[in-house]
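[1] Coordinates for the following, if possible.
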Amino acid sequence: MFYGYGGIIWQGTLVTIQLSLLSMLVAFVLGLIAAIAKLFGSKILVWFADIYTTIIRGIPDLVLMLVIFFGLQIGLNHVTEYFGMAQINIDPFSAGVITIGFIYGAYFTETFRGAFLTVSKGQIEAGTAYGFTPRQVFQKIIFPQMMRFALPGLSNNWLITMKATALVSIIGLQDVVKVSQDAGKGTYQFFYFTVIAGAIYLAFTTLSNIVFWWLGRVYSTGKKKAEL
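    Here you go, the predicted model:
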């Protein structure tokens, strides 16, 4: 069925899963920080967050990936050369996580910012009046409600982020796309292995939709009880 390439396709699939999850984590954290900076930060933080989202959303992902990947390596080379150290090469996996997470953190920023704005200011004021600290207000009032409104956008961003991992094949990472291409070249069955790679991504997205459906039910529990 896999012409002897089943093992490397499985390994490439595991690399894709790991890359997707870690990139999602980086994008989630960056997006949350940038959204908070835009809404609650000082003017300079708002300015930096605006520049970040504007630049990232205005340049194609493939171009950004090449710029960030080679830019990181060039910058690191300058640092090691300045201090007289041996050259350090960034491995493709780490570069892929940083690059994809940095790119899609901008999209997560706008998702979180819109979700934050849906939380009633009256509830925040009520929490403060009850003696909650700012951290408690965020953890117990803002974040749970924000997540309910953010989940549709997060689901969409996650699917896009996961599919964007296919771009890392251009920097040499042995993900499922790269190993499928290698298998196609080795067997002259390019279309067949491309379909296999597509089927693997489709399985991931289907499973992801089920997970986000479940999360939607979890974060909507309190709302449903209140309506009843």
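
[2] only C-alpha atoms for contact and neighbour calcs from this point on.
    Will do.

[3] Determine the longest helix present in this protein.
    helix 6-40 (DSSP state H).

[4] Can you give the contact residues for the helix or strand that it is followed by?
    Downstream of helix 6-40, the first helix or strand assigned by DSSP states H and E is helix 43-58. The set of residues external to helix 43-58 that reach it, using Cα atoms under 8 Å, 6 or more residues apart in numbering, is 34, 35, 37, 38, 39, 64, 103, 106, 107, 109.

[5] To compare against the first, here's the next sequence to fold:
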Amino acid sequence: MVFLSVGDVGWGDELLAGLGITLLLAFTALPVGLFLGACVAALSVSKQRVATTFALLYTTIIRGLPELLTLFMIYHGVGLLINQLLKWLSPNNGYFEFSPFLAGVVALGLVFSGYAAEVLRGAWQSIDKGQKEAGFSLAMGRLQIFWLIERPQIMRLALPGLGNLWINLVKDTALVSVIALNDLMRMTNIAVGSTKQPFLFYLTVCVLYWAVCIIFERVLGYMEKRANRGIRSHH
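    Coordinates of the predicted model:
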């Protein structure tokens, strides 16, 4: 167990620092994914053909690409594009290094948004249309109807699906270790390479990921229970 101790001898502090980066990455990617997913969901329920077509293409492409490939395309592709643009603007511009953390946030946010858009669209379409008509009859604007009537119901209906996507997002952060971000998985690989104790470290990381996911599942369960208070269940 000396390998897992905190200090110069063990790797405990490095693993905890990696866990901190992992959680920071997940919590930063979440609002990005939710915002993009909500925008795409709004387009998908629009009456405009162009908007619905764009939403369908977006979700099909994002969900059709492996997460790792999306990460590589963002990290290498966007980095290359920025450097090409800088050179085009001025040949004297130096090399811009695209942050692995930022690339991870963008890639994981995009992946989350592709699935979240479908969850939110399903929730949106399941709301009784009579409520919107009632809002119009009370001289409420479209934005008021969405914010006061539709939004709370969408979040309640979408919460279980979004909760599952959040758990997947936390686990998907492990992919970012391949672009040299010092997250939990990368620090574990470094520790294994240094100590030649793969079973000990990978088992420890399994327990850490499992514990984190269990905590989040408990929190999500509480949020679902709170969101459904006062709602009569139909059997």
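
[6] still on that earlier bit, out of the contacts of helix 43-58 of the first structure, name the two that are farthest from one another.
    39 and 64 (26.0 Å; Cα to Cα).

[7] out of the two, which sits in the busier spot?
    residue 64 (20 against 14; other Cα atoms under 10 Å).

[8] And the contacts of helix 43-58 of the first structure, which is closest to residue 201 of the first structure?
    For these, the nearest to residue 201 of the first structure is residue 103 (20.2 Å; Cα to Cα).

[9] contacting residues around the alignment partner in the first structure of residue 229 of the second structure?
    Alignment note: residue 229 of the second structure maps to residue 221 in the first structure; criterion TM-score structural alignment. For residue 221 of the first structure, no contacting residues are found, by Cα under 8 Å, 6+ apart.

[10] repeat for residue 105 of the second structure
    By Cα under 8 Å, 6+ apart, the contact set of residue 105 of the second structure is 25, 26, 28, 29, 32.

[11] cool, residue 31 of the first structure as well?
    Residues near residue 31 of the first structure by Cα under 8 Å, 6+ apart: 105, 106, 107, 108, 109, 110, 112.

[12] Identify the spatial nearest neighbour of the second one, chain neighbours not counted.
    Yep, that's residue 106 of the first structure we're talking about. residue 53 (4.8 Å; Cα to Cα, 6 or more residues apart in numbering).

[13] neighbours around the one you found, how many?
    Neighbours of residue 53 of the first structure using other Cα under 10 Å come to 20.

[14] Kindly reformat the contacts of helix 43-58 of the first structure as TSV containing distance to residue 226 of the first structure.
    Shown next, in TSV, are these (distance: Cα to Cα, whole Å):
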residue	distance to residue 226 of the first structure
34	32
35	28
37	32
38	31
39	28
64	45
103	38
106	34
107	31
109	29
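
[15] Now list the buried members of those.
    34, 35, 37, 38, 64, 103, 106, 107, 109 (16 or more other Cα atoms under 10 Å).

[16] how much space between the counterpart of the second one in the second structure and residue 200 of the second structure?
    Just to be clear, that refers to residue 35 of the first structure. Using TM-score structural alignment, the partner of residue 35 of the first structure in the second structure is residue 41. When distance is defined by Cα to Cα, to the nearest Å, residue 41 of the second structure is 44 Å away from residue 200 of the second structure.

[17] for residue 21 of the second structure, same thing?
    Applying Cα to Cα to residue 21 of the second structure and residue 200 of the second structure gives a distance of 21 Å.

[18] nearest residue to the residue sitting nearest the centre point of the first structure other than its sequence neighbours?
    In the first structure, the residue lying closest to the centroid (Cα atoms, centre = their mean) is residue 24, at 3.0 Å. Excluding the flanking residues, the one nearest residue 24 of the first structure by Cα to Cα, 6+ apart is residue 101, at 6.2 Å.

[19] Please list all residues in contact with the match of residue 35 of the first structure.
    With contact taken as Cα under 8 Å, 6+ apart, residue 41 of the second structure is in contact with 55, 117, 118, 120, 121.

[20] now the residues you listed as a markdown table including distance to residue 180 of the second structure and secondary structure?
    Below are the contacts of residue 41 of the second structure laid out as a markdown table (distance: Cα to Cα, whole Å; DSSP: H, G, I helix; E, B strand; the rest coil):
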| residue | distance to residue 180 of the second structure | secondary structure |
| --- | --- | --- |
| 55 | 32 | helix |
| 117 | 30 | helix |
| 118 | 32 | helix |
| 120 | 33 | helix |
| 121 | 35 | helix |
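
[21] Which two among the residues you listed are spaced furthest apart?
    Farthest apart among these - using Cα to Cα - are 55 and 120, which lie 12.3 Å from each other.

[22] the more surrounded of these two?
    residue 120 (27 against 24).

[23] measure the alignment partner in the first structure of that one to residue 79 of the first structure for me?
    Alignment note: residue 120 of the second structure maps to residue 112 in the first structure; criterion TM-score structural alignment. Applying Cα to Cα, the value for residue 112 of the first structure to residue 79 of the first structure is 35 Å.
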